[in-house]
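Asker: here is a sequence together with a model predicted from it:
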Amino acid sequence: MGCYHFHLNQLSRGKGQSAIASAAYRAGAKLECTYYGEVSDYTRKGGVVLAEIHLPQQAPERFKDRETLWNEVEWIEGNKKAQLAHSFDIALMNEFSMEENIELARRFVEEQLVARGMIADLAIHDPKKAKDKIPNPHMHIMVPIRPLQEDGT
């Protein structure tokens, strides 16, 4: 039987969070934050099955690059207590194959976020299952707090 989990919160500089560090963790990537002058390296993190950015039509192509996207968000949101991004954490179905879960995740992102003009940074995790534990495939989605304007700004 499926396990339902859908959590939404905001990443906030006021809570000591960084969009770059959060994106690096979710993607299992190494990203440099030009706002703080720090590097977040999660390339050794296991279990990242997929990491991709989905853009609406009006978005500049440069936002396909995760480091570029989240550095721009960090600089635009200059306030020391700024909210940087919406962060989704959603369980995927153990009863589905990983390919079916990936298709489900992409469809959700395209229909519910990108179709509404939002940029979505999608990552799917399938962590190693601990002995006698239920598998925990899940997706993370980060969406910049500010909506993208028609002119792509």
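Answerer: Arrived safely. Numbering: from 1, shown residues only.

Asker: only C-alpha atoms from now on, for both contacts and neighbour counts.
Answerer: Will do.

Asker: enumerate every residue touching the residue nearest to Ala115 when sequence neighbours are not counted.
Answerer: Excluding its sequence neighbours, the residue lying closest to Ala115 (C-alpha to C-alpha, 6 or more residues apart in numbering) is Pro56, at 6.8 Å. The contact partners of Pro56, by C-alpha atoms under 8 Å, 6 or more residues apart in numbering, come to 114-115, 117-119.

Asker: okay, now the one to match up with it:
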Amino acid sequence: MAIYHCSMKPIARSGGRSAVASAAYRAAEKLTNERDGLTHDFRAKQGVEHVEIVLPDGVDAEWARDRSALWNAAEKAENRKDARVAREFEVALPHELQASERIALTRAFVQELANRYGAAVDFAVHSPHGASDVRNHHAHIMMTTREVTPGGLGDKTLIERENKWLLSNDLPT
């Protein structure tokens, strides 16, 4: 029987984190953060089964399918030293499913997030590693805090808006 787990947390500068570094680690890639010049190289990381960037249906923003361009744009869009630059979800995936089914399940969830919030969503499906439980299949999902557009990142997504703004726009908090 599968055990469900889903957590959500911000990736914020106040915690010393960067969206570029986080994306590089989750996707096992080498990315350079243009804001601070640091290169994050995680190509030796094992257990990354699949990586993909999903955009909202109907949004033609091919630039955002490039991981470096996407997360550097997220860093550039925020000015504050304590800015929230991304939102991360970690989701346990049923080990009873085949690898292709876990990817399809994650892709469906991620597409729903992208469509609901108008954001670009980057996901990586990880397999269990030597020291962990052999059933520990999971996905790391990173979502932009701003809507993705053909020309770059736009307004904050609704999940990032303050209650005061939501209420003034007749939206639920």
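Answerer: That came in fine, so what should we check first? Treat the numbers as computed from the prediction; the structure is a model and nothing was measured.

Asker: ok so, going back, now, which of the contacts of Pro56 of the first structure lie within strands?
Answerer: Counting by DSSP state E, none of the members of these fall within strands.

Asker: returning to what we had before: Three-state assignment for the residue nearest to Ala115 of the first structure, please.
Answerer: Counting by DSSP: H, G, I helix; E, B strand; the rest coil, the backbone at Pro56 of the first structure sits in coil.

Asker: quick one: it from Ala120 of the first structure, how far?
Answerer: Here the criterion is C-alpha to C-alpha, to the nearest Å. By it, Pro56 of the first structure lies 9 Å from Ala120 of the first structure.

Asker: and what of Ala51 of the first structure?
Answerer: Here Ala51 of the first structure is placed at a distance of 11 Å from Ala120 of the first structure (C-alpha to C-alpha).

Asker: so between the two, which is more surrounded?
Answerer: Higher neighbour count among Ala51 of the first structure and Ala120: Ala120, with 24 against 20, using other C-alpha atoms under 10 Å.

Asker: and the more buried one, what pairs with it in the second structure?
Answerer: Ala120 of the first structure maps onto Val121 of the second structure when the alignment is built from TM-score structural alignment.

Asker: was I right about its match contacting Val54?
Answerer: Yes: here Val121 of the second structure reaches Val54: they are 5.2 Å apart, a contact under C-alpha atoms under 8 Å.

Asker: what range in the second structure matches stretch 37-50 of the first structure?
Answerer: Taking TM-score structural alignment as the measure, the second structure aligns residues 37-50 with stretch 37-50 of the first structure.

Asker: nope, stretch 76-92 of the first structure is what I meant
Answerer: So in the second structure, the equivalent range for stretch 76-92 of the first structure is 77-93, judged by TM-score structural alignment.

Asker: which parts of the matching stretch are buried?
Answerer: Neighbour counts using 16 or more other C-alpha atoms under 10 Å place 77, 83-93 of stretch 77-93 of the second structure among the buried residues.

Asker: same thing with stretch 141-155 of the second structure?
Answerer: Within stretch 141-155 of the second structure, judged by 16+ other C-alpha under 10 Å, the buried ones are 141-149, 152-153.

Asker: give me the mean distance between the longest strand along the first structure and the second structure.
Answerer: Counting residues, the longest strand in the first structure under DSSP E turns out to be strand 83-91. Compared with the second structure after fitting, strand 83-91 of the first structure deviates on average by 0.4 Å (mean C-alpha distance after the TM-score superposition for the first structure).

Asker: can you list contacts of that strand?
Answerer: For strand 83-91 of the first structure, contacts defined as C-alpha under 8 Å, 6+ apart pick out 3-14, 18-19, 73-74, 77, 136-145.

Asker: report the angle between the longest helix anywhere in the first structure and strand 83-91.
Answerer: In terms of residue count, the longest helix belonging to the first structure (DSSP state H) is helix 98-112. Put simply, helix 98-112 of the first structure runs at 140 degrees to strand 83-91, going by axes from the mean of the first three to the mean of the last three C-alpha atoms, to 10 degrees.

Asker: how far out from the middle of the chain is helix 98-112 of the first structure?
Answerer: What separates the centre of helix 98-112 of the first structure from the centre of its chain is 14 Å, taken as C-alpha atoms, centre = their mean, to the nearest Å.

Asker: next one: stretch 53-66 of the first structure
Answerer: Taking C-alpha atoms, centre = their mean, the mean C-alpha location of stretch 53-66 of the first structure is offset from the chain mean by 13 Å.
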